[in-house]
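A.B. asks: Sequence first, predicted coordinates after that:
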Amino acid sequence: MRAHEHPAPPVATPGSLAAAHPPRSDWRTLGRLLPYFWQYRVRVGLALACLIAAKAANVGVPLLLKQLIDSLSMPAGDPRAVLAVPLGLLLAYGGLRLSTSLFTELRDLVFAKASEGAARSIALQVFEHLHALSLRFHLERQTGGMTRDIERGTRAVQSLVSYSLYSIVPTLVEVGLVLAILGTQFDAGFVLITLAALVAYIVFTVLVTEWRTKYRRKLNELDSSAHTQAIDSLLNYETVKVFSNEAHEARRYEASLEDLRRARLRSQSTLSILNTGQQLLIAAALIAMLWRATEGVVSGRLSLGDLVMINAFMIQLYIPLNFLGVIYREIKQALTDLDKMFLLLEREREIRDAPDAVELSRAPGSPPPALRFEDVHFAYEPARPGAPGRPVLQGLSFEIPAGHTVAVVGSSGAGKSTLARLLYRFYDVQAGRITLDGSDLRQLTQASLRRAIGIVPQDTVLFNDTVAYNIAYGRPGAPQAEVEAAARAAHIHDFIVGTPAGYATRVGERGLKLSGGEKQRVAIARMLLKDPPIVIFDEATSALDSANERAIQAELRAAARGKTALVIAHRLSTVVEADQILVLEAGRIVERGRHAELLAHGGVYARMWALQAQGGEAAVRD
């Protein structure tokens, strides 16, 4: 029986999350895994008891065969033969075989809850931790590589259980029982041959498997690279179609698959070397054992039943050993995959709640909070040795009084959208502070802060679910009537009910089945349904036509009434009624005031207004 390999799960590529981290001790990884099984320690103990019982029954089968064969060596017509064959063979032999299967199934049944529960706990913890990581992490990640890390890590729990509890541990138990029987019933030569063969087999398997690791690692890297490339191409489907680059993407993918094919051939050739060497060692050991047993039968020291028992023992031992190479590699790979997933759990949260952080709690009907930026300095990549960094905000100070609306305009890269990210604490400022009713945002829990803020982003991304689900995401569990009321306020209700499935219409991956304007109106409805005390409109109507923009502007003004609002504007016509307008350039406020005051001043804002009024709306987005 040959040790075939299944397609190996690929290791992390440079785009994967743990690629640059050096491998750690396998024992350390196992130490991280054991606490997840500790809560199931009773089940683990019962499973091990069933395992030992199954192996004891399995080892008892050759012993029974020996007794049966020896008992048949009697004169013809002896009445004992009539009883020995049917009762011994049919009852005892069948009972042992049934016991082996019964205890094996009991082991699997008892331990299933432990393995499934541990895998569930780890996967859930990683999922929650990924959501707790910073925006910077998610902007730098490669989705394909990260999802493969999580998938492989979760599957590794099952693999470790399968190959250790169901393969390695049972084999060790059986080896111990067989050696004990050989040592007590026969001379030490049988024990020495068995031990020598086992040691040689294990050493050869480990050495060759370690030698094959470089080929396996290359195969894994190429497989992960091809997978990431395919995922990236499919995620950018529209871009591929727009530039008619289907053939280009196919050629790139074909080149990756060709490299993968060559790596698989090299891996298969080294596997053949491993299989051949293993079979040679097994054959040599079997010949030595049977030669010694046959010699003992001829000399009268051993019975024919002894020869059959020894042969049966060797077959039972070497069948699982046939797969030792695969088992060893899979366990090593499973430990590596688990370590990568544990590295995700060890990834430090760039933004975390302070130990003494407090909940932002607001009583129903209480006035909205006041926001204040106090000498805020921020850079996405702060200065460090050899890298000067590029400041985004430089000494920014302004206030949004409670219930007022402040608009921010400026050229591309001025730092407008950065204000929203800082308010959400996706990043923390390097100097200065942002306060909410006098409390530093860093002294508030992130969850309570974000519950108090609603946003309509300039680039709306939707879940691949129904329109109703995406609107209700602003307040999960909201009644359908309130969802529809929010859709009406966002002027998208008529469009939704005009589709065949209505509110059950699925929007597709990232909402690509909807137009830009439709997605933006869904985002507006979602924010209206949330009804937070602080609202951010980040180019909230940039994807709408003029007619819908004018209609929705009235709804947005109504939604901002009585709330603290920050408006990040592209079309200056949308901010003329703001209580204050800030003009940003290179992270600094160069002008501030109301619309009429800024026009009268004749500065940057007035020039931008003149350009847009002439029909040449400059692209002033971040």
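C.D. replies: That came through, no problem.
A.B. asks: hey, let's count contacts and neighbours off CA atoms from now on
C.D. replies: Noted.
A.B. asks: Report the secondary structure state of the spatially closest residue to K340 that is not a sequence neighbour.
C.D. replies: In space, and not counting its chain neighbours, K340 is closest to A18: 5.7 Å by C-alpha to C-alpha, 6 or more residues apart in numbering. State at A18, reduced to three classes by DSSP: H, G, I helix; E, B strand; the rest coil: coil.
A.B. asks: hold the first one in mind and look at this next one:
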Amino acid sequence: MIKTPDQVVQATGLTILKRLLPFLAPYKRQFVLAGIALLVAAGATLAVPYAFKQMIDLGFGAAGARSIHNVNAYFLALFGVACILAVATAARFYMVSWLGERVTADIRSAVYRHVVSLSPQFFETTQTGEVLSRLTTDTTLIQTVVGTSISMGLRNILLLVGGLVMLFVTSVKLSAMIIVLLAFVVLPIVFFGRRVRELSRDSQDRIADASAMAGEILNAMPTVQAFTHEAVESGRFGVTVENAFTTAVQRIRARATLTLIAILLVFGAIVFVLWLGAHAVVQGSMTGGELGQFILYAVIVAGAIGALSEVLGEAQRAAGATERLLELLSAQSTIQSPAQALSLPPCPDNGAALVLQDVSFYYPSRPQTPSLQQLSLTVRPGETVAVVGASGAGKTTLFQLLLRFYDPQQGLITLDGIDIRQLDLHTLRCAIGIVPQDTVIFSANALENIRYGRADASDAEVIAAAKLAAADEFIVKLPGGYQAFLGERGVRLSGGQRQRIAIARALLKNPSLLLLDEATSALDAESERLVQMALEAAMVGRTTLVIAHRLATVQRADRIVVMDNGQIVEIGTHASLVAQGGIYANLAALQFQVAAE
């Protein structure tokens, strides 16, 4: 569940739908056209009962040729009204359907654009499956309201108001009685409407839970099948689906009850009043045509109220969906570009200068466990610094702070003498290239996967980067070469091949600061040798930080930083650290002894 206590939407009930107005505002012209068509269609509908009255009283009440003439004229008028009604209804349907699709697309784009700008802290507590559910299921409900329900609601409001006016024109006494009786219909509709909204929100939450679980399991199918947990995961998903079904049934039951009560009360009141009207005709105080007109207008009013109860149910569901979407839009990232961002100086030929001063940091989800403590480090332009240490020492956290995925609670990080918090996020991240430990390959071909490093790179530049990363040799052997589809998450590649694609992507970016997080961890000995040679060539002219558990890959670094429990405990060259006989010497002795054996 996404909750933002300080920013969560405060509106309740259907008033929350007002928050959709900014998405509707750009399309005033379409709304005006739809409104005109709506008015014409409603007017044509309200004209039908009056035409029937005239036909009954003047057509059937006259004699001979005059009667036939009147009947023909009024039937022709009815056909003309039907033609106007058909054209206006078709125009209204087209305009409101267009508006529904357009506004839904805008909302999806706005929510997605906002979500991808949020910092990783947001995704520590939010499942991506829930976000996807809100982007798809919830926006579909809003599309139903904007594209259908609003139009139907306005149409039936017009018919209700127009029908009531014409009822009073026909018979004040009977109409007043209908109004009094219909007033008792409002209370149950309002009561059950609130209940429907609450259940609609719960229903959408349960669907989001099922989507989140399905997404997590489908992304881990090799692990699920390796541990023979297919039946277990199917059972877990089945329980989640049943919970969603149970909540949906409660919502459906509430809506059915709402519809039942509304129809029974409305039509019961109308039948009672019509019974009184029939007596009035028998007594001669009303004509047959007036009673017929009153009956048709009463049917229109009753139908409008029944349709409004349906629209209200849809609107209640959409209100729940809107609330969930607005929660996403109101979530604010703790990491923001400054209002007055500074610019980086021109990058020197030998890379960027990096300084960390007394940096302390803990993850928001683990506030009692510091990941970095009073860490200070100066990296000179063009220097290659290796960062080693046991798992959990804070190495990857250091990279996340450099990219400003998080900000430290204490201390300062500068790039070329400028506090990175004073830089625009895109400026900072464009100056940094990273090869992560967990390589991400997108569902595209090899060319586009490497071009992700720099969107405006030419094909020749992409191929050159692939050759530097020793990726060209296997790409050209794929069916289709650089146009070969690599599969979802790169399932058609080996771990080493995915790693080389990621290295090529970083090299194509040509950053002044290069971050390598276990860049050769997934490679065999031969591929590691090729990539290590490529990386050494790529390190020329840029500052490089290397995280590595395999110490053989960092022996030639200018300096080696040893971290333990979020602190720098040793720093020096490979030879000097071995001579110290500390943590690094013990790690080196252990690894090289195992390698020798």
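C.D. replies: Received, thanks. What you see is a predicted model; the values in this text were computed from it and never measured.
A.B. asks: so the residue nearest to K340 of structure 1 makes contact with L343?
C.D. replies: Yes: under the contact definition of C-alpha atoms under 8 Å, A18 of structure 1 touches L343, with a separation of 6.6 Å.
A.B. asks: who's more crowded, those two?
C.D. replies: Between A18 of structure 1 and L343, A18 has the larger neighbour count (other C-alpha atoms under 10 Å), namely 23 against 15.
A.B. asks: For G145 of structure 1, see how far away that one is.
C.D. replies: 10 Å (C-alpha to C-alpha, to the nearest Å).
A.B. asks: next one: Y166 of structure 1
C.D. replies: In this view, Y166 of structure 1 and G145 of structure 1 are 30 Å apart by C-alpha to C-alpha.
A.B. asks: okay, the two: which has more neighbours?
C.D. replies: Between Y166 of structure 1 and G145, counted using other C-alpha under 10 Å, the more crowded position is G145 (26 against 17).
A.B. asks: aligned partner of that one in structure 2?
C.D. replies: Aligned by TM-score structural alignment, G145 of structure 1 pairs with E130 of structure 2.
A.B. asks: secondary structure element for the closest residue to its match other than its chain neighbours?
C.D. replies: The shortest distance from E130 of structure 2 to any residue that is not its chain neighbour, by C-alpha to C-alpha, 6+ apart, is 4.7 Å, and that residue is A208. Using DSSP states H and E, A208 of structure 2 sits in helix 172-218.
A.B. asks: Off-centre distance for that helix?
C.D. replies: From the chain centre to the centre of helix 172-218 of structure 2 is a distance of 24 Å (C-alpha atoms, centre = their mean, to the nearest Å).
A.B. asks: Residue in structure 1 paired with the residue nearest to E130 of structure 2?
C.D. replies: By TM-score structural alignment, A208 of structure 2 lines up with S224 in structure 1.
A.B. asks: Roughly how far does the residue nearest to K340 of structure 1 sit from R120 of structure 1?
C.D. replies: Counting by C-alpha to C-alpha, the separation of A18 of structure 1 from R120 of structure 1 is 21 Å.
A.B. asks: What range does stretch 291-306 of structure 1 cover in structure 2?
C.D. replies: Mapping stretch 291-306 of structure 1 onto structure 2 (TM-score structural alignment) gives residues 275-290.
A.B. asks: And that stretch, what's buried?
C.D. replies: Taking 16 or more other C-alpha atoms under 10 Å as the basis for neighbour counts, the residues of stretch 275-290 of structure 2 that come out buried are 277-278, 280, 286-290.
A.B. asks: Kindly report the same for stretch 415-424 of structure 1.
C.D. replies: Applying a neighbour-count criterion of 16+ other C-alpha under 10 Å, the buried positions in stretch 415-424 of structure 1 are 415-420, 423-424.
A.B. asks: Go through the residues you listed and name the one nearest A57 of structure 1.
C.D. replies: Ranking the buried residues of stretch 415-424 of structure 1 by separation from A57 of structure 1, with C-alpha to C-alpha as the measure, puts Y424 on top at 63.4 Å.
A.B. asks: Skip the chain neighbours and tell me the closest residue to that closest one.
C.D. replies: Closest residue to Y424 of structure 1 apart from its sequence neighbours, by C-alpha to C-alpha, 6+ apart: R450 at 6.1 Å.
A.B. asks: Trace that neighbour over to structure 2, please.
C.D. replies: Using TM-score structural alignment as the criterion, the counterpart of R450 of structure 1 in structure 2 is R429.
A.B. asks: Let me know the helix or strand that its match is in.
C.D. replies: Secondary structure from DSSP H and E places R429 of structure 2 in helix 425-430.
A.B. asks: Just the residues contacting that helix, thanks.
C.D. replies: Contact partners of helix 425-430 of structure 2, identified using C-alpha atoms under 8 Å, 6 or more residues apart in numbering, comprise 336-337, 343-344, 403-404, 420, 509, 511.
A.B. asks: Whichever residue in structure 2 pairs up with L106 of structure 1: neighbour count?
C.D. replies: Using TM-score structural alignment as the criterion, L106 of structure 1 maps onto A91 of structure 2. Neighbours of A91 of structure 2 under the rule other C-alpha under 10 Å: 18.
A.B. asks: hang on, isn't V40 of structure 2 packed against V87?
C.D. replies: No: assessed by C-alpha under 8 Å, V40 of structure 2 is found out of contact with V87, at 9.3 Å.
A.B. asks: which of those two has more neighbours?
C.D. replies: In this view V40 of structure 2 and V87 are compared by other C-alpha under 10 Å, and V40 has more residues nearby, 18 against 14.
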